[in-house]
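In: A predicted structure for the sequence below; I have some questions about it.
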Amino acid sequence: MSDAISHEAGGGKGPLDPQDLPDTVRRAIDLCLERKAREPTVLDLRGLSDATDFFIVASGDSDVHVRAIAEHLVEELRQEGVRPAGVEGERAARWVLIDYIDLVVHLFHPVVRDFYQLERLWGDAPSILIEEPA
């Protein structure tokens, strides 16, 4: 992963070490940043959720932007042999959920992200806010 980690935030289990992130999580972060995702955050749900190990939560500036981030992520990972178990919400692109089993990527329109506040909902999870490139 690029040197894009800004700071550690939140978390009841102590700080999340970026070196502990699996390769797929690191690659997904880079792909989101390639399409200029806003405020990408990684939540470590290991031990907190039986459904997945990591969330990536990020925003796009518009529905078109959210869709572009999602399409880029899915296509690039697919070319690398990583296929999602499911993709939801891509058509409307207000909240796109991409399920890679151990990683779930949530891409939001800013208003929708603010409404659902996943980072607050999972406030006990160690997290890292990724710095957006200049």
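Out: Thanks, I have the structure now. Numbering: from 1, shown residues only.
In: contacts and neighbour counts: CA atoms only from here.
Out: Noted.
In: Which secondary structure state does the residue nearest in space to the middle of the chain sit in?
Out: Centroid-nearest residue in the chain: Ile56, 1.8 Å away (criterion: Cα atoms, centre = their mean). Here Ile56 is recorded as strand under DSSP: H, G, I helix; E, B strand; the rest coil.
In: for comparison:
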Amino acid sequence: MTDITNQLPEMIAAAADDKKARDIVILDMQGISSVTDFFVICSANSTTQVAAIADNIEEKLSEKGINPLHKEGYREAHWILLDYGTCVVHIFIEEDRNFYNLERLWGDAQSRSYEA
């Protein structure tokens, strides 16, 4: 695993925190999912804030030459997904996060809260 792979979840979490994302959690998916190494999951109060968090993550990582491979959910902005390959970001409106409960779904993953 490269150094950037280890740093990417923290960089994403910091960018989300810049826009006041709540309950930022990093799940270590290595050995659990073949799709990605990490999930970063966070919540927002409104669809406007969901989009602002996603935009800030994209902007901060783009400044470092890191661009998402795929993104979806901007139209409704209830759940925006940004796929950076080794790290997938899930930005939820609070109600949707509670409904989908990815932390429980991926309960085998080691989890840590982001502390700024």
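Out: Cool, got the structure. This structure is a prediction, so every number in the text was calculated from the model and none was measured.
In: Can you calculate the TM-score here?
Out: Aligned and superposed, the two chains score 0.93 in TM-score terms (TM-score structural alignment, normalised by the length of the second structure); 112 aligned residues with a Cα RMSD of 1.1 Å.
In: before we move on, back to that, ok, the residue nearest to the centre of the first structure - contacts?
Out: If a contact means Cα atoms under 8 Å, 6 or more residues apart in numbering, then Ile56 of the first structure has Val25, Ile29, Pro40, Thr41, Val42, Leu43, Leu103, Val104, Val105, His106 as its contacts.
In: Drop anything exposed from these.
Out: Among the contacts of Ile56 of the first structure, those scoring as buried are Val25, Ile29, Pro40, Thr41, Val42, Leu43, Leu103, Val104, Val105, His106 (criterion: 16 or more other Cα atoms under 10 Å).
In: Map the third one across to the second structure for me.
Out: Same thing as Pro40 of the first structure. With TM-score structural alignment as the criterion, Pro40 of the first structure lines up with Ile24 in the second structure.
In: Report the spatially closest residue to that match, excluding sequence-adjacent ones.
Out: Of all residues not flanking Ile24 of the second structure in the chain, Cys42 sits nearest, at 4.4 Å (Cα to Cα, 6 or more residues apart in numbering).
In: surely that neighbour meets Asp23?
Out: Yes. Counting by Cα atoms under 8 Å, Cys42 of the second structure does reach Asp23; the two are 5.6 Å apart.
In: Those two: which is more packed in?
Out: The residue with more neighbours, out of Cys42 of the second structure and Asp23, is Cys42; 27 against 15, by other Cα atoms under 10 Å.
In: Show me what the more buried one lines up with in the first structure.
Out: Match for Cys42 of the second structure (TM-score structural alignment): Ala58.
In: Its match contacts Ala37, doesn't it?
Out: Yes. Contact status for Ala58 of the first structure versus Ala37: in contact at 6.0 Å, counting by Cα under 8 Å.
In: From Pro84 of the first structure, how far off is the match of Cys42 of the second structure?
Out: As judged by Cα to Cα, to the nearest Å, Ala58 of the first structure and Pro84 of the first structure stand 17 Å apart.
In: Pull the distance from the longest helix seen in the first structure to the chain's centre.
Out: Ranked by number of residues, the top helix in the first structure under DSSP state H is helix 63-79. For helix 63-79 of the first structure, the separation from the chain centroid amounts to 12 Å (computed by Cα atoms, centre = their mean, to the nearest Å).
In: Contacts for whatever helix or strand comes next after that helix, please.
Out: Per DSSP states H and E, the first helix or strand lying C-terminal to helix 63-79 of the first structure is strand 86-88. Residues from elsewhere that reach strand 86-88 of the first structure, judged by Cα under 8 Å, 6+ apart: Val96, Leu97, Ile98, Asp99, Tyr100.
In: can you tell me what part of the second structure strand 86-88 of the first structure aligns to?
Out: Using TM-score structural alignment, strand 86-88 of the first structure corresponds to residues 70-72 of the second structure.
In: What does Ala70 of the first structure correspond to in the second structure?
Out: Under the alignment by TM-score structural alignment, Ala70 of the first structure pairs with Ala54 in the second structure.
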